[in-house]
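> need a structure here:
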Amino acid sequence: MSSQKFNLFSFSGKMKVMHLSWMAFFITFVVWFNAAPLISVIADSIGLTSSQIKTLLILNVALTIPARVIIGMVTDRFGPRRVYSLLLGLCSIPCFIFAVGTSFEQLALARFLIGFIGAGFVIGIRMVSEWFPAKELGVAEGVYGGWGNFGSAAAAFTLPAIALAFGGQDGWRYAIGLTGLMSLVFAFIYYFNVTDTPKGSTYFKPKKAGAMEVSSKGDFVLLVVMKLPMYATLGLLAWKLSPAGVAMLSANMVNGIYLLLFAIFAADFLQTFSVNKQVFTGKVPEFERYQFKQVAVLNVLYFSTFGSELAIVSMLPLYFAETFELGMAQAGMVASSYAFMNLMSRPGGGWLSDRFGRKSTLLILTAGLALGYFGVAQIDSSWGLPFAIAMVMLCSFFVQSGEGAVFAAVPLIKRRLTGQIAGMTGAYGNVGAVFFLTVYSMVSTQTFFYVIAASAVFGFFTLFFMTEPKGHIAEVNDDGEVTLISVS
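Coordinates of the predicted model:
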C-alpha cells in the first residue's frame, strides 16, 4: 500500500491511480448511457417503432449482469490495468457500429454488446483496493464510484448539445461516435499510466480460475442460492424481449434464449462444484477461510441501493412531470438532483465507514434508506416542488451513501477474490433495477416506493448476520508464502 497522504487535489502515486480509475469508470457510463438522451432523435432518423425503442433500451442492460460476474473473474486473474484497458478499447467497437448503423438489427446488436461496458465499475474496485490502506479505502472507493457514476448524468446533459452542434438529422451519430473515440483513446492512457499494485506489493490471484471459491458446505449452498436471482432476472429480460412482453423477438428465439440460460446455469453450477471440491473434503486451511454470508448481505444491500437508484433515475422525470405538471425538459432538470448527489454522497458513505465502522454505518444508512423511500412515497402535488426536491435529495443521500458503504466493505472480505465479490455484488444492483422497474410497471407509484422501502427493511435485518471486518486477511503468494493484509 502507498503511504502517501490522501489528498483529492494530488495527481501522483495512489491518487493518480484513483483519479484515472474514476475517469475510466466515468467514460464507461457515458458510453453505456449514450443512447438514452438521444433516443427520440435516433428513432426519427432510422424510423424506429415504439416497440423497437423499448427493445433497444432492454438490450442495453441485458448483458451487464453476466458481464459483471465474468469481468470480476477476469480482473482477479489478469489484473485491473490490462482488463480495464481492454474493456475500454473493445467496447468502442460496438459504439462505432451503433453510430453508423442504418437498420434496427444493427442498432440492436450494437446496444446488446455495449451492455458489456457496464461491468467496468467492478475493475476499478479491485484497482483502488490495491492502492489504498483500509483506513482510507471507504472514501477512495466512494470517490471512484460516485464521481465515475456521474458519467450517466454527464451524457444526458452534453450529448444532445453535441448532436445539435453537428446539426442535421445525423448529428446524433457524431455524438455517439465521439463517446466511442473517448473510450478508445482512454484505453491507451489508462494502460500506460497505472500499475496493478504499488511498487514492491504482491498482486494476489485466485487459486483456481473460474467460479468463486468458498470455505464450507453451507457457504457453497448459499453461493448457489444467491446465483438464482441473477438467472431469474436474465429470464425475465428474455421474456420482455418476447411478443408477450414489450418487444418483438419470435417465440422460438426466446425459447432458445431460455434453453441457453439453463445450459449456462448448469455449466456454472458444475464449475462452482469443481472449484470448491475441497469444501466437501474439509481440506480448506483455516487461515484461508472467509464467510460467504458477508458477500450475501452486501448483495442484498446493493440490490436495494444501486438497484433502486437505477430504477428511480429511469422514472423520476416522468414522476415529477405528472405530479407537478412540469414540462419534460424542466422535469428532467429537477430529477437530475437525484443523480447529482452521487458526487458527495457516495464518498461520504465511504468516509463514514472508514471513521465509524462498516457494519454500524450500513445499519444507520439502510435505516435511513427505508425511511427516505417511505417519505418519498408521501409526496403529492400539495407538497410544493421545493419540498419534494428536498425529500428526494435526502433520500438519495442515504441511497448513494449506502452504495459507498457497501463497497467500502467489499475489498475487506477476501483480497484475491475482490473482483469476483465486486462483480456479484454489482450484478445484484442490476438485478434490483430490473426487479423494481418490473414492479413499477405493475403497481401505483406510491406502492413502488413502498416496495423499495420494504427491501431496505429486509436488508437492515440481514445486516445482523454480518460480521464487522477486523484484523487481517491471510493470502498466499505465488511462492507459497502466507501474507497478512490489515483490514482494520
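
> switch to C-alpha atoms for all contacts and neighbour counts from now on
Noted.

> got a list of contacts for stretch 19-28?
Residues outside stretch 19-28 that contact it (Cα atoms under 8 Å, 6 or more residues apart in numbering) are 11, 84, 88, 117-118, 120-121, 124, 127-128, 143-145, 147-152, 179, 182-183, 186, 190.

> Please produce a PyMOL select command covering the buried subset of the residues you listed.
To isolate the buried members of those in PyMOL, using 16 or more other Cα atoms under 10 Å:
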select buried, resi 84+88+117+118+120+121+124+127+128+143+144+145+147+148+149+150+151+152+179+182+183+186+190
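
> helix or strand for residue 484, which one?
Using DSSP states H and E, residue 484 sits in strand 482-486.

> Spatially central residue for the chain, please.
Centroid-nearest residue in the chain: residue 426, 4.4 Å away (criterion: Cα atoms, centre = their mean).

> Residue 378 and residue 446 touch, don't they?
Yes: with contact defined as Cα atoms under 8 Å, residue 378 reaches residue 446; the gap is 7.3 Å.

> Settle it for me: which of the two has more neighbours?
Set residue 378 next to residue 446 and count neighbours by other Cα atoms under 10 Å: residue 446 wins out with 16 against 13.

> Alongside the first, I'd like the structure of this one:
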Amino acid sequence: MLRKIQLPLQTLNLVVGFMIWVLISSLLPFIKEDIAIPDNQLALVTAIPVILGSILRVPLGYYANQFGARKIFLISFVLLLFPVYYISVANSLADLLVGGLFLGIGGAVFSVGVTSLPKYYPKEKHGFVNGIYGAGNLGTAISAFAAPVVATKLGWSTTVQLYLIILGIFIIANFLLGDKQETKVKTPLLEQIKGVYKNEKLWLLSLFYFITFGSFVAFTIYLPNFLVANFGLDKVDAGFRTAGFIVIATLMRPIGGWLADRFHSLILLMFVFGVYTVSAMILSFAPSIGWYTFGCLTIALCAGIGNGVIFKLVPMYFSKQAGIVNGIVSAMGGLGGFFPPIILTLLFNLTGHYAIGFMALSEVALASLILVVWMYFQGKMSLANEVINHTVEGIMITDMSGKIISVNPAFTKITGFEAAEAIGKNPNILKSNKQPKTFYEDLWRSIETNGFWQGEIWNSRKDGEEYLQWLTISAVKNDAGEVVQYAGMFSDISNHKNKKA
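Sure thing, here's the model as predicted:
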C-alpha cells in the first residue's frame, strides 16, 4: 500500500519544497515596502535561494539512493523550519540574503523524487512518472498566486509564518507514509562520479536542463517584480500572470514525459529549442504586454515539455548512476535560474533595456538545437555501428581504390586478420588460387551493371587455410548516385558444404 502512495506523496513534497523555494520572490513587492533594498540588489535577493537549491541537488540525489526518499525529505523539511522563521522576522537586506540562501533546500529536494520514483515503475513509464513528479513545480505557482493575496490581508511576515504549519504537516506525513523499505543503492559517490563525468551526454543533458528548467526558475523569480516595474501592473495582477506562466510550464511537464515515452525524445527536444529560439527573439524586441505575454507563455510551454523529456533521457543513458546524474543535471537546471535575473539586471543598468539578455537566450537555444540534431544523428550512427559490430557475418568496407577502410569483429573471427592488419590493405590478402581470372572479371562486371554481386567464393584465412565463403559485395552510392565505397558481407559455409557432402 505504501508503495502506491509514494508518487502522490513525493509529488506533494516537491510542491511544498518549491512553494518555500520562491517565497521571497513571490512576496518581494511587499517585503521591499518594509525593508530597504537597493534596485541593483533586487535580482540578487530573488536569485540567492537558487544557489543552495542547485548545489545541494547533487548530494541529495546521491543520498536518496543511499538512504531512501523518506529520510531525505524528512531531514530537508525539518531544516527548512529555521530559515522560514528567520525570514518571517527579517528586518534587513542581510537577513533576507542569509535566510534566502537556506531556503534553497526547498528547491534541492527535486533530485530526491526523480531518483526514488523510477524504482517503483517499469522503464516504459519513467518519462510519465517523472513528469507527474515534476508537476510539483506547481508549488511555485501556488506561492506566486496565493502569497500576495494572503499578504494583502495579513501582511508578508504572517504569510511567511503560515508556511511553518505546512512544513509541520508534511514532516508528519513523511514520517508516517514514507516508504521505509525503498530499494537502496550503495555505490560509492566517487565511483559513480568517475563512471559519468567523461560522458558527453551528461554535460549535454545538463546544458539542455540549464536552459529549460533554468528559464522556468528565472521567469518565476523575475516576473513578479518585472511586471510591476516595467509594465506598471498591480502586484496581485503580476502574481496572477506569473502563476499562469508556472501553471502552463508545470502542466506541460508530465505531457512532455508522456510524449517522450511514445516518441523519439531528441526529436521532441528539436521542437522545444526551435520554438525557444523564436520566442526569445520576440522578447528581445521589448514588445507590448500582449506580445510579451505570448513570448513568455510559449517559453513556458517549451520549458515544461523540455523538462519532462530530459528526465526521460537520464535513466535511458545512465541507468546505474541515475542518482548522481539526476543530481548533477537538476543542479545545472537550478543554476540556470540563478544567473539570468542577475545578468538581465546588469544589462538593464548598462543599456537601459533587456533586449541583449533575451537575444542571448535565443542564441543559446539555437546552439542547443544544433547539439540535439548532432546527438540524434550520432545516435543513429552508433546504432548502426552496434548492429555491424554484433552481426555474425564478416563485414569489410573498401574505398574506390580498393583499400580496406573498415572491418567488424566477425571479420577477424572468420579470417584471422586483426583490424589493424587488414585496414589499408587490398582485399587480395584474402584471395585463394581456386578461382580463375575470368571469375573476378565476371564478379566486377555484375557489380558495375547491377550494383552488387552475390555467390560462393573460395578465400584464404591468415594462416593460409582455404575455406568457402558466401559473399555479397554491394556498391555504396552517395546522394548524387556516384559509387563511393564497396561493402562486402560474408560468412563461412565450409562446414555446411561438408555436411551436405
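
> before we move on, back to that, touching both of residue 378 and residue 446 of the first structure, which residues are there?
In contact with both residue 378 of the first structure and residue 446: no residue, using Cα under 8 Å, 6+ apart.

> How many neighbouring residues does the equivalent of residue 20 of the second structure over in the first structure have?
By TM-score structural alignment, residue 20 of the second structure lines up with residue 31 in the first structure. By other Cα under 10 Å, the residues close to residue 31 of the first structure number 29.

> quick one: residue 31 of the first structure and residue 178 touch, right?
No: look at residue 31 of the first structure against residue 178 with Cα under 8 Å: they stay out of range, at 9.4 Å.

> Have a look at the second structure and report its longest helix.
The longest helix of the second structure (DSSP state H) is helix 355-390.

> Go ahead and name everything in contact with the helix or strand following that helix.
Heading C-terminal from helix 355-390 of the second structure, the first helix or strand you meet, by DSSP H and E, is strand 394-398. Residues outside strand 394-398 of the second structure that contact it (Cα under 8 Å, 6+ apart): 388, 404-412, 414, 485-491.

> so the top strand by length along the second structure matches what in the first structure?
Of all segments of type strand in the second structure, defined using DSSP state E, the longest is strand 466-477. Using TM-score structural alignment, strand 466-477 of the second structure lines up with nothing in the first structure.

> Would you mind getting the angle between that strand and strand 394-398?
Per axes from the mean of the first three to the mean of the last three Cα atoms, to 10 degrees, the angle that strand 466-477 of the second structure makes with strand 394-398 is 50 degrees.

> Tell me how far strand 466-477 of the second structure lies from the chain's centre.
Put simply, strand 466-477 of the second structure sits 43 Å off its chain's centre (Cα atoms, centre = their mean, to the nearest Å).

> So which bits of the helix or strand just after it are buried?
Sequence order places strand 483-492 as the next helix or strand after strand 466-477 of the second structure, per DSSP H and E. Neighbour-count burial for strand 483-492 of the second structure, counted by 16+ other Cα under 10 Å, picks out 483, 485-492.

> Next: stretch 460-467 of the first structure.
Buried, per 16+ other Cα under 10 Å, within stretch 460-467 of the first structure: 460, 462-463, 466.

> which outside residues touch that stretch?
Contact partners of stretch 460-467 of the first structure, identified using Cα under 8 Å, 6+ apart, comprise 293-294, 297, 300, 359, 362-363, 366-367.

> From the residues you listed, pick the one nearest residue 112 of the first structure.
Closest approach to residue 112 of the first structure among the contacts of stretch 460-467 of the first structure (Cα to Cα): residue 300, at 26.3 Å.

> is it true that that closest one lies in a helix?
Yes: counting by DSSP: H, G, I helix; E, B strand; the rest coil, residue 300 of the first structure falls inside a helix.
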